[in-house]
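Trainee: Quick one, what's the 3D model for this:
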Amino acid sequence: KPTRTVRALLVFLLLPRDHTHRRDMIAGLLWSDLPNKQARNALSTTLWRLRQVLEPDGVPKGAYLLANGSDEIAFNCASDHWLDIAEFEQQTGRALAIPVPLLEQPDLQALERALDLYTGDLLPASYDDWALVEREQLRRLYLNSLAHLMRCREHRGEYGQALTAARRILDLDPLREEIHRAMMRLHAAQGQRARAVRQYDRCRLVLDQELGVSPMPETQALLAQIRRSPDRQPANDNPPAETPFAHALAELQRARQEFAQAQERLQRAIGLAERLASLPQSSLPARNLSEHGKIDRS
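Mentor: This is a model prediction of the structure:
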């Protein structure tokens, strides 16, 4: 079974999928806590172990890894392989480019298959800057695609499936207040007023515990609208009209939610830039490979 460092090296070579990498750069990023010589030795050992996995006896050397005596390492993108991340990015990107009213059932099914490829964070045990950046990008794409799916299902009146997508979003990002509102509307549309009210209570609790703030005015207005609706009578699927003042408050809260995340990403980017700046210019990526393919990481 591949070790954590072997898996990390493979992912690093695959992302991005069309570049070669200098050994010094890889060693400096993946073994930043070691002196240069020890980091290079660790890279050589890990590369040898990765080759044993990808190119065992009977598989030609260079079939998957291009590192034959040069100071550059790359994944052979011309090889016969399938990459789940490439499929995920391609299919979700295609679906996101289609407006909600124009998505048809085959499009939704393709989007759901793509979302099933995302089984968790990329390299969750790694805290290297490059891994954190890739992990965050994939997570955002996953959440945005789920939100698109939720809106499409709601537009089609498929409230149960829309609720399933909404729950998956909140499992990863419970502070998404617009998703809490969507779930309130969806429960109300099914005539489940009590569940809609409980969803508001969950939203209020998580915002208070994590941010020390109350729900947005439009969320409170939606709650009032739902409470006025009789049992078993669907509420209006559209959120109440947003006044300029309410909109300003909503934007302020969104900014507060995103500020801490932005600060963290900035610190990671600064650390990565400083680390790259300390490397010799000759260790930076040099050239591109041929058109990329895909790999099965099972």
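Trainee: CA atoms for contacts and neighbours, from now on please.
Mentor: Fine.
Trainee: neighbouring contacts of stretch 142-161?
Mentor: For stretch 142-161, contacts defined as Cα atoms under 8 Å, 6 or more residues apart in numbering pick out 92, 95-96, 100-101, 103, 108, 111-112, 115, 118, 162-163, 165-166, 168-169, 186-187, 189-190.
Trainee: so of those residues, which ones are in helices?
Mentor: Among these, the subset assigned to helices under DSSP state H consists of 92, 95-96, 108, 111-112, 115, 162-163, 165-166, 168-169, 186-187, 189.
Trainee: Show me which of those is closest to V213.
Mentor: Ranked by distance to V213 (Cα to Cα), the ones in helices among the contacts of stretch 142-161 are led by I169 at 20.6 Å.
Trainee: now the other sequence, so there's something to compare against:
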Amino acid sequence: MGTGASVPNNIIRRDSYKGRCQREPWGRMRPSPIKKGGDFMADLKLFLFGFPRLERDGKAVEINRRKSMALAAYLAVTRKPQSREALATLCWPDLDQKLAQASLRTTLWYMNKIFGPEWLTIGRDHIELHQHKSDWIDVNRFQECLAQSADHRHPEDRFCQVCLISLSQAVEIYQDEFLAGFSLPDNDAFEEWKRSQAQRLNRNLIKALERLIHMHIDRQEYEQALAYAFQLVKADSLNESAHGYLMKLYAWLGQPTSALKQYEECSRILAKELDVKPQESMANLYLAIKEKRFPVLQNQNGQGSFLSEKNKSLMSLPRIPPISAERELLVA
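Mentor: Model (predicted):
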């Protein structure tokens, strides 16, 4: 087979490895990771967006001890060795150090049975969850996709295909809030850590969604922008700019009724959660759409409509600012 020739799916490429291979998601075969001694390492995946779960070689692994999952999540996200004392204090804050250390030893014994020494190092003083692969922990992969975009030193309003791909992958990975539905009852320290991580990751998601919306609008890909705007409202329902994106996109796509309903939904949420009304810029946008002063860029047949010079000025409406500092205090 010559250089550059494609490899049929029924042919397994072993290259320099001797042993079994695994199929990549896109169809290509890759060798399994090999540990010392020539044995194959299990292919683990830890999912922390949503209710946490672990998979080994594509099959779910049952972890029926909450403290074990909590420790796995903490070690995975911190990405560095943690002292036994710190872990014992985090998970057993109400016990004295001797009893907490005993509970930690029992939990680590259980975790070692699940992860194995290839993935979990249990030292005399420190514990570490290894990063053999960059994609085995979804939260870390999410951060790496964002970092790939951040490494591009160019203005955020400039379109970049690499950034578009990286940000799209990051948003796809974010399936739900960090550790959604998982908790350690009566453990304020862990709950505070979980809450801070969830807020940090949610802020990163919001920034990625806003950039994707702007990228697709600049490319006149309004359907794609609309899909990301839906996700933005779900991620930050109190942010009026998120509702504003949906209103504009609905109007541009010739769906003014949906745009007006979105304003009503925004008003309902703000009244219920913060006891405030939408800002003036949102009200002006609502009136522009209601009075048919907002441009329609595509009718139901997919044909672009004529824009007068007066209507074109509405295309560049200033971005609706996020909720004010006073409202942020109300949210807190």
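Trainee: Please work out the TM-score for the two chains.
Mentor: Scored against TM-score structural alignment, normalised by the length of the first structure, the superposed chains reach a TM-score of 0.74; 245 aligned residues with a Cα RMSD of 2.5 Å.
Trainee: Give the PyMOL command for selecting the buried subset of the ones in helices among the contacts of stretch 142-161 of the first structure.
Mentor: Buried subset of these, written as a PyMOL selection, criterion 16 or more other Cα atoms under 10 Å:
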select buried, resi 92+95+96+108+111+112+115+162+163+165+166+168+169+186+187+189
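Trainee: ok, and the closest non-adjacent residue to A246 of the first structure?
Mentor: For A246 of the first structure, ignoring the flanking residues on the chain, the nearest one in space by Cα to Cα, 6 or more residues apart in numbering is P217 at 5.9 Å.
Trainee: Show me what R195 of the first structure aligns to in the second structure.
Mentor: Aligning on TM-score structural alignment places R195 of the first structure opposite S258 in the second structure.
Trainee: distance of the residue nearest the centre of the second structure from R211 of the second structure?
Mentor: Closest residue to the average C-alpha location of the second structure: Y174 at 2.7 Å, with Cα atoms, centre = their mean. The gap separating Y174 of the second structure from R211 of the second structure is 16 Å, by Cα to Cα, to the nearest Å.
Trainee: try A283 of the second structure
Mentor: Taking Cα to Cα, one finds A283 of the second structure at 24 Å from R211 of the second structure.
Trainee: neighbour count winner among those two?
Mentor: R211 (20 against 13; other Cα atoms under 10 Å).
Trainee: Give me the distance from the helix or strand A27 of the first structure falls within to the chain's centre.
Mentor: A27 of the first structure belongs to helix 23-30 when assigned by DSSP states H and E. Counting by Cα atoms, centre = their mean, to the nearest Å, helix 23-30 of the first structure is centred 25 Å from the centre of its parent chain.
Trainee: same thing with stretch 204-223 of the first structure?
Mentor: The answer for stretch 204-223 of the first structure is 25 Å, by Cα atoms, centre = their mean.
Trainee: got it, and stretch 105-125 of the first structure?
Mentor: Relative to its parent chain, stretch 105-125 of the first structure has a centroid offset of 10 Å by Cα atoms, centre = their mean.
Trainee: repeat for stretch 266-274 of the second structure
Mentor: Worked out by Cα atoms, centre = their mean, stretch 266-274 of the second structure lies 25 Å from the chain centre.
Trainee: Which parts of it count as buried, going by neighbours?
Mentor: For stretch 266-274 of the second structure, by 16+ other Cα under 10 Å, it's 266-270.
Trainee: One more: stretch 100-113 of the second structure?
Mentor: For stretch 100-113 of the second structure, burial by neighbour count (16+ other Cα under 10 Å) applies to 100-101, 103-104, 107-108, 111-112.
Trainee: Could you do stretch 170-184 of the first structure as well?
Mentor: Result for stretch 170-184 of the first structure [16+ other Cα under 10 Å]: buried residues 174-184.
Trainee: now those in JSON lines, with secondary structure?
Mentor: What follows is these, written out as JSON lines (DSSP: H, G, I helix; E, B strand; the rest coil):
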{"residue": "P174", "secondary structure": "coil"}
{"residue": "L175", "secondary structure": "coil"}
{"residue": "R176", "secondary structure": "coil"}
{"residue": "E177", "secondary structure": "helix"}
{"residue": "E178", "secondary structure": "helix"}
{"residue": "I179", "secondary structure": "helix"}
{"residue": "H180", "secondary structure": "helix"}
{"residue": "R181", "secondary structure": "helix"}
{"residue": "A182", "secondary structure": "helix"}
{"residue": "M183", "secondary structure": "helix"}
{"residue": "M184", "secondary structure": "helix"}
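Trainee: just the strands in the stretch 1-150 of the first structure please.
Mentor: For the stretch 1-150 of the first structure, applying DSSP state E, counting those that start in this stretch gives strands covering 21-22, 65-66, 72-75.
Trainee: And Q143 of the second structure, what's its match in the first structure?
Mentor: By TM-score structural alignment, Q143 of the second structure lines up with E89.
Trainee: ok, Q175 of the second structure to F142 of the second structure distance?
Mentor: 11 Å.
Trainee: higher neighbour count, those two?
Mentor: F142 (23 against 13).
Trainee: what's the closest non-adjacent residue to that one?
Mentor: Among residues not flanking F142 of the second structure along the chain, A170 sits closest, at 4.8 Å (Cα to Cα, 6+ apart).
Trainee: Please name the residues that touch the equivalent of the one you found over in the first structure.
Mentor: Aligned counterpart of A170 of the second structure in the first structure: A114 (TM-score structural alignment). Contacts of A114 of the first structure were listed using Cα under 8 Å, 6+ apart, and they are 87-88, 91-92.
Trainee: overlap between these and the second structure?
Mentor: Using both residues aligned by TM-score structural alignment, their matches' Cα atoms under 8 Å, the second structure keeps these contacts from the contacts of A114 of the first structure: 87-88, 91-92.
Trainee: Redo those residues as a markdown table? Include distance to S126 of the first structure.
Mentor: Output for these, formatted as a markdown table (distance: Cα to Cα, whole Å):
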| residue | distance to S126 of the first structure |
| --- | --- |
| E87 | 23 |
| F88 | 21 |
| Q91 | 26 |
| T92 | 25 |
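Trainee: Tell me the one of those residues nearest E274 of the first structure?
Mentor: Checking these one by one against E274 of the first structure (Cα to Cα), the nearest turns out to be F88, at 31.4 Å.
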